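S.K.: need coordinates for the following:
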Amino acid sequence: MRKFATIIGTLAAAAKLEAVGNTSVARYTIAGTLTELNAAGEEVAVPFFQECETWGADALFVADLEPGTWLTAVGKPEMNVWHDRANAAAPVAAPRPGAAPTRAAPTHTQQRRAMRLRTETVDRAFIDAETVAETNGAIRGLYGVNQVAMSGRLTDDIKVKDTNGGAFAYGRIAVDDRVFKGGQWTTQTDFIDVKLWRDAVAMVMDGKKGQPFTIVTGKMLVNRDRDAEGNVTRFPYVEASLAFLGVRRERRSEKSNVDANRLDQGGAEGAQIPAQATGVGTEAPSPF
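M.R.: Modelled structure (predicted):
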């Protein structure tokens, strides 16, 4: 499996139940809190709110649950993109005789991106607490789980940035997966932003475009940026605590393959051997 995630938390609000054809679909949010160490080594509480999507019989099960119910959800994270049709360019009227043609102004069609967990199983997480208020402290720290693992390929070189809290690395990976949609199996590609801190940076800082990239352990989070007008933009990403780079395979030309075969057969007199990469200038990524 190229994508796998486990979320344990509470149902933030009542699920929204819809029908896609003859199949029931429940969309809801699981909320939780993680305990982490900040740059100063102090324990801090990090809340997370993860959107989830459940199909079939489990959707009816989730729709009947009350907000605050503890849930365990396991499935595949998928990146969803909504387009803002309201901002589409208006049709351009025909120019008057002798006037220059009018061009439509460029528009921003992307409305928002969200990482949604498409569950394969979802069930109650049984804990020794009767109310949500009683889940503070040790119980909340024990059952707040947000874990994700996936593998893909880098869409660009890894970038490293220094901050007051230390250096972090970031990039974007393309993850291919087989999904069953519309009554048939198809390949779906998700483009997921990745961020790494501290010791994990050294493992991936030399990553180059097209190189395999594997996240062993991470969590799904969302950054929120508010502009001067009060508009909020969401940036979903995976914060990886352990990741590594795979071997980057270079495609050889057809002639190179023929020459290599001749060498293997011992009859390569005059064959041209393809040059090997020296790695010069590829040790460190370009600064952002």
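
S.K.: for the rest of this, base every contact and every neighbour count on C-alpha atoms.
M.R.: OK.

S.K.: wait, doesn't R226 sit right on V232?
M.R.: Yes - using CA atoms under 8 Å, R226 is in contact with V232, at 4.4 Å.

S.K.: check the gap between the residue lying closest to D58 once chain neighbours are set aside and V148 for me.
M.R.: Nearest residue to D58, sequence neighbours excluded (CA to CA, 6 or more residues apart in numbering): V122, at 6.9 Å. V122 sits at a distance of 16 Å from V148 (criterion: CA to CA, to the nearest Å).

S.K.: more crowded one of these two?
M.R.: V148 (23 against 19; other CA atoms under 10 Å).

S.K.: confirm that that one sits in a strand.
M.R.: Yes - counting by DSSP: H, G, I helix; E, B strand; the rest coil, V148 is located in a strand.

S.K.: secondary structure element for the nearest residue in space to it that is not next to it in sequence, which one?
M.R.: Of all residues not flanking V148 in the chain, A5 sits nearest, at 4.2 Å (CA to CA, 6+ apart). Assigned by DSSP states H and E, A5 belongs to strand 3-11.

S.K.: structure for this one too, so we can compare:
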Amino acid sequence: MLNKIFLMGRLTRDPELRHTQNGTAVASFSIAVDRDFKDKQSGEKATDFVDIVAWRSTAEFVDKYFSKGRMAVVEGRLQIRDWTDKDGNKRRSAEVVADSIYFGDSKRDGDSGGTYHSAGRSSGVNVSASDFTDLGDDDGELPF
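M.R.: Predicted coordinates:
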């Protein structure tokens, strides 16, 4: 079976970081994801609002570097939860449990102003303009 989701959208609110009773970090937030097609009547793209949950170091990363309006790329899995509300009604919620979260915009466009980072199963990558060299003039020839 396969349960893998990739989403790209803007955070609709600042992440909320909490800790479980045993100290495990968990962050929750939602992202707004535009659909690829326009509505026939209004001519506008519809937007879906997707709840995201991140755990451990990914949760701490999101809390530290992301805020409302920042573009995020989320890789994870869909999780459906059944629960009972305060009135005793059975409810069902869908959310994405994030495995990895990446910046979807440049540091110029985002509001954190930091270097690029990734989180999840990898340890993360810091990249700045000084890590790259100019290739010079392109003669148009392929190297192979």
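
S.K.: residues in contact with the helix or strand that the strand holding A5 of structure 1 is followed by?
M.R.: Reading on from strand 3-11 of structure 1 to the C-terminus, the next helix or strand found by DSSP H and E is strand 16-20. By CA atoms under 8 Å, 6 or more residues apart in numbering, the residues outside strand 16-20 of structure 1 that reach it are S24, V25, A26, R27, Y28, A59, L60, A63.

S.K.: wait, isn't the first one in contact with V62?
M.R.: No - with contacts counted by CA under 8 Å, S24 of structure 1 stays clear of V62, the gap being 10.9 Å.

S.K.: now for the residue nearest to V148 of structure 1: which residues touch it?
M.R.: The contact partners of A5 of structure 1, by CA under 8 Å, 6+ apart, come to V74, G75, K76, P77, L117, N146, Q147, V148, A149.

S.K.: what separates D264 of structure 1 from Y143 of structure 1, distance-wise?
M.R.: 58 Å.

S.K.: okay, those two: which has more neighbours?
M.R.: The neighbour comparison of D264 of structure 1 against Y143 (other CA under 10 Å) goes to Y143, with 22 against 10.

S.K.: quick check: that one touching I7?
M.R.: No - applying CA under 8 Å, one finds Y143 of structure 1 not in contact with I7, separated by 9.5 Å.

S.K.: in structure 1, what range does stretch 2-15 of structure 2 match?
M.R.: Aligned by TM-score structural alignment, stretch 2-15 of structure 2 falls on residues 2-15 of structure 1.

S.K.: what's the burial count for N80 of structure 1?
M.R.: 12.

S.K.: report the central residue of structure 1.
M.R.: With distances taken as CA atoms, centre = their mean, I192 lies nearest the centre of structure 1, 3.2 Å away.

S.K.: what residues sit buried inside the match of stretch 2-15 of structure 2?
M.R.: Across stretch 2-15 of structure 1, burial judged by 16 or more other CA atoms under 10 Å covers K3, F4, A5, T6, I7, I8, G9, T10, L11, A12, A14, A15.

S.K.: the fifth one: what's it in contact with?
M.R.: With contacts defined as CA under 8 Å, 6+ apart, I7 of structure 1 is in contact with I30, L71, T72, A73, V74, G144, V145, N146, Q147.

S.K.: how about a cut-off of 7 Å?
M.R.: The contact partners of I7 of structure 1, taken as CA atoms under 7 Å, 6 or more residues apart in numbering, are T72, A73, V74, V145, N146, Q147.

S.K.: picking that back up, what about the contacts of A5 of structure 1, which one has the most neighbours?
M.R.: Neighbour counts for the contacts of A5 of structure 1 (other CA under 10 Å) peak at L117, which has 27 neighbours.

S.K.: how much space between the equivalent of that one over in structure 2 and T84 of structure 2?
M.R.: Superposed on structure 2 with TM-score structural alignment, L117 of structure 1 falls opposite V96. Distance, V96 of structure 2 to T84 of structure 2, using CA to CA: 20 Å.

S.K.: okay, the buried residues of stretch 2-15 of structure 1 in a markdown table with distance to A129 of structure 1 next?
M.R.: Output for those, formatted as a markdown table (distance: CA to CA, whole Å):
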| residue | distance to A129 of structure 1 |
| --- | --- |
| K3 | 32 |
| F4 | 28 |
| A5 | 25 |
| T6 | 21 |
| I7 | 19 |
| I8 | 15 |
| G9 | 13 |
| T10 | 12 |
| L11 | 15 |
| A12 | 17 |
| A14 | 20 |
| A15 | 22 |
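
S.K.: widest-spaced pair of those?
M.R.: K3 and A14 (26.7 Å; CA to CA).

S.K.: what are the buried residues along stretch 181-193 of structure 1?
M.R.: For stretch 181-193 of structure 1, the neighbour count (16+ other CA under 10 Å) marks D190, F191, I192, D193 as buried.

S.K.: what range does stretch 168-184 of structure 1 cover in structure 2?
M.R.: Under TM-score structural alignment, stretch 168-184 of structure 1 has no counterpart anywhere in structure 2.

S.K.: which part of structure 2 matches the longest helix along structure 1?
M.R.: The residue-count maximum for a helix in structure 1 (DSSP state H) belongs to helix 254-265. Aligned by TM-score structural alignment, helix 254-265 of structure 1 falls on no residue of structure 2.

S.K.: for that helix, buried residues please.
M.R.: Neighbour-count burial for helix 254-265 of structure 1 [16+ other CA under 10 Å]: S256, D259, A260.
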